[in-house]
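Peer 1: Got a sequence here, can you build the structure:
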Amino acid sequence: MSTTPASPDPTMEAIGGAVTEGRSGDVRSARRRLLALWSEIGVTGDPLHRCSLAHYLADLYEDPAQALAWDVRALDAADAVTEQRAQEHHAGLHIAGFYPSLHLNLADDYRRLGSFDAAAEHIDAAREHVPRLSQDAYGASLRTAVEEVAAAVSRRDTARRSSAPGPAV
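Peer 2: The predicted structure is shown next:
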């Protein structure tokens, strides 16, 4: 999804730069940059910044326990983001659209840790929010991932999904 901010946001630009760096293969540097930004933002900083940063940082950890810690932070921050704040960042952005991915990531973390009941709860929450996803490639990929994780939970499978975001192992 292409998003153009309503006004320049240097923190979101820095987060985006680190994400691009991580996706291009320099996970260690991307992680360092995001952790430094987290220190600047702080635990009481802008919830949109905290949510975005924690969501992307979680993907940079292969260890599901480390990813879980960041995914919990992302969900907590999302709960504090107002619709007005999301719209200030981008006119077409809605915080409700974050929840399918946030719950999916938590479900996958819990599943990989063998906590299948917690994983199932987050799959249910992701499914509740799926109708808010756009009817585009991103929405389709999330819908598919929700069903992949749900199937893995049913099988009691803790293996990393090949389609999971983050560093390849």
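Peer 1: only C-alpha atoms for contact and neighbour calcs from this point on.
Peer 2: Noted.
Peer 1: May I have the residues that are in contact with the one residue sitting closest to the centre of the chain?
Peer 2: Nearest to the mean C-alpha position of the chain, by Cα atoms, centre = their mean, lies residue 55 at 3.4 Å. For residue 55, the contacting residues are 70-71, 73-74, 102, by Cα atoms under 8 Å, 6 or more residues apart in numbering.
Peer 1: List of residues touching the helix ranked longest in the chain?
Peer 2: In the chain, assigned by DSSP state H, the helix with the most residues is helix 137-155. If you take Cα under 8 Å, 6+ apart as the criterion, helix 137-155 is touched by 1, 100-101, 104, 107-108, 111, 116, 119-120, 123, 126-127, 130, 133, 158, 163.
Peer 1: Quick check: helices, which of those residues are part of them?
Peer 2: 100-101, 104, 107-108, 111, 116, 119-120, 123, 126-127.
Peer 1: buried residues in the longest helix of the chain?
Peer 2: For helix 137-155, the neighbour count (16 or more other Cα atoms under 10 Å) marks 139, 142-143, 145-146, 148-150, 152-153 as buried.
Peer 1: do the same with stretch 103-123
Peer 2: 103-116, 118-120, 122-123.
Peer 1: try stretch 125-132
Peer 2: 125-127, 129-130, 132.
Peer 1: Quick check: the farthest pair among those residues?
Peer 2: 125 and 132 (12.2 Å; Cα to Cα).
Peer 1: Please, which helix or strand holds residue 75?
Peer 2: Per DSSP states H and E, residue 75 falls inside helix 64-78.
Peer 1: Before we compare anything, build this one as well:
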Amino acid sequence: MDPELPMVRLCVAGMQAEAEGRAEAARELFQQAWEGARDDYEACIAAHYLARHQSSPAETLRWNQECLDRADLVGDERVQGFYPSLYVNMGNAYRELGRLASAHRYFVLAAERVADAPEGQYGDWNRCAIAEGLRDTAAAAAAEGDEGAAARGRFDEGVEGPVRELFAAWCERGDLKALGLTLPAYLGYLGTDEDRVRLRSALHMVHAARWLPEEEQAAVERAMGAVAMS
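Peer 2: The predicted structure is shown next:
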């Protein structure tokens, strides 16, 4: 978007106010952006920021729904990359209200659109938020009759144990390199074949470098085998 557009300038100023801890000023700037939005695309962006500055979970949900509705009205490539985080925001809003089964449905939608998020840190953040949301809300969704809910985003028992043991060892001795290479794949695990390949590849990178103590090298081999068999 044109950085000189009034709506963009207001949102940039609002983000700066956020960064400086001036929440009320940020909210006022985003409200001005909303009121000055010229189309659904600009309204979608302004609503996203306004949702972050509401005083109640119900109002947060309302503005997140407004944001999602406006994105649907835009309906083109400009908003394609928004959907994973839009659905995550809806899931988090429902979770805050205690409506966990509804939250789960939005985390499932987010997982289905996760590939649309830009790559890099933003994409990794989305994957982690989706994975966490799926696991936190699965039991409630299953209790309401969603038979597949319990499996979504869950690790097989044979994978969870060996991998967490490795992380515990690396945390204890501060091996940030091993943690940095593997944690994104672990925290963003959504239970798909692609996720299993991603996690196994991350473990393989650590194993192939051969800087670990001998017992940890063997533990990584066991973890890779468990991921491959899951």
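Peer 1: Would you mind reporting the TM-score between them?
Peer 2: Laid over one another, the chains give 0.74 as their TM-score (TM-score structural alignment, normalised by the length of structure 1), with 140 aligned residues with a Cα RMSD of 1.9 Å.
Peer 1: ok, back up a step: what angle sits between the helix holding residue 75 of structure 1 and helix 99-112?
Peer 2: Put simply, helix 64-78 of structure 1 runs at 150 degrees to helix 99-112, going by axes from the mean of the first three to the mean of the last three Cα atoms, to 10 degrees.
Peer 1: how about helix 64-78 of structure 1, aligned to which bit of structure 2?
Peer 2: Aligned using TM-score structural alignment, helix 64-78 of structure 1 spans residues 57-71 in structure 2.
Peer 1: That stretch against structure 1, how far on average?
Peer 2: Comparison of stretch 57-71 of structure 2 with structure 1 after fitting gives an average deviation of 0.7 Å (mean Cα distance after the TM-score superposition for structure 1).
Peer 1: tell me what the helix holding residue 75 of structure 1 is packed against?
Peer 2: Helix 64-78 of structure 1 is packed against helix 47-58, helix 99-112, with contacts defined by 3 or more Cα pairs under 8 Å, 6 or more residues apart in numbering; DSSP states H and E.
Peer 1: please redo it, this time with the cut-off set to 6 Å
Peer 2: helix 47-58 (3 or more Cα pairs under 6 Å, 6 or more residues apart in numbering; DSSP states H and E).
Peer 1: post-alignment, the helix it packs on versus structure 2, mean distance?
Peer 2: Compared with structure 2 after fitting, helix 47-58 of structure 1 deviates on average by 0.9 Å (mean Cα distance after the TM-score superposition for structure 1).
Peer 1: quick check: angle from that helix to helix 99-112?
Peer 2: 40 degrees.
Peer 1: Could you check the angle the longest helix of structure 1 makes with helix 116-129?
Peer 2: Going by the same axes, to 10 degrees, helix 137-155 of structure 1 makes 150 degrees with helix 116-129.
Peer 1: Neighbours of residue 136 of structure 1, how many?
Peer 2: By other Cα atoms under 10 Å, the residues close to residue 136 of structure 1 number 9.
Peer 1: Map it onto structure 2.
Peer 2: Under the alignment (TM-score structural alignment), residue 136 of structure 1 maps onto residue 120 of structure 2.
Peer 1: before we move on, the earlier item: columns neighbour count and distance to residue 8 of structure 1 on top of the contacts of residue 55 of structure 1, output as TSV?
Peer 2: Output for the contacts of residue 55 of structure 1, formatted as TSV (neighbours: other Cα atoms under 10 Å; distance: Cα to Cα, whole Å):
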residue	neighbour count	distance to residue 8 of structure 1
70	24	25
71	29	26
73	21	24
74	28	22
102	22	25
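Peer 1: Need the three-state assignment for residue 87 of structure 1.
Peer 2: helix (DSSP: H, G, I helix; E, B strand; the rest coil).
Peer 1: so how far is residue 96 of structure 1 from it?
Peer 2: Residue 87 of structure 1 sits 12 Å away from residue 96 of structure 1, going by Cα to Cα, to the nearest Å.
Peer 1: Also residue 79 of structure 1?
Peer 2: Taking Cα to Cα, one finds residue 79 of structure 1 at 10 Å from residue 96 of structure 1.
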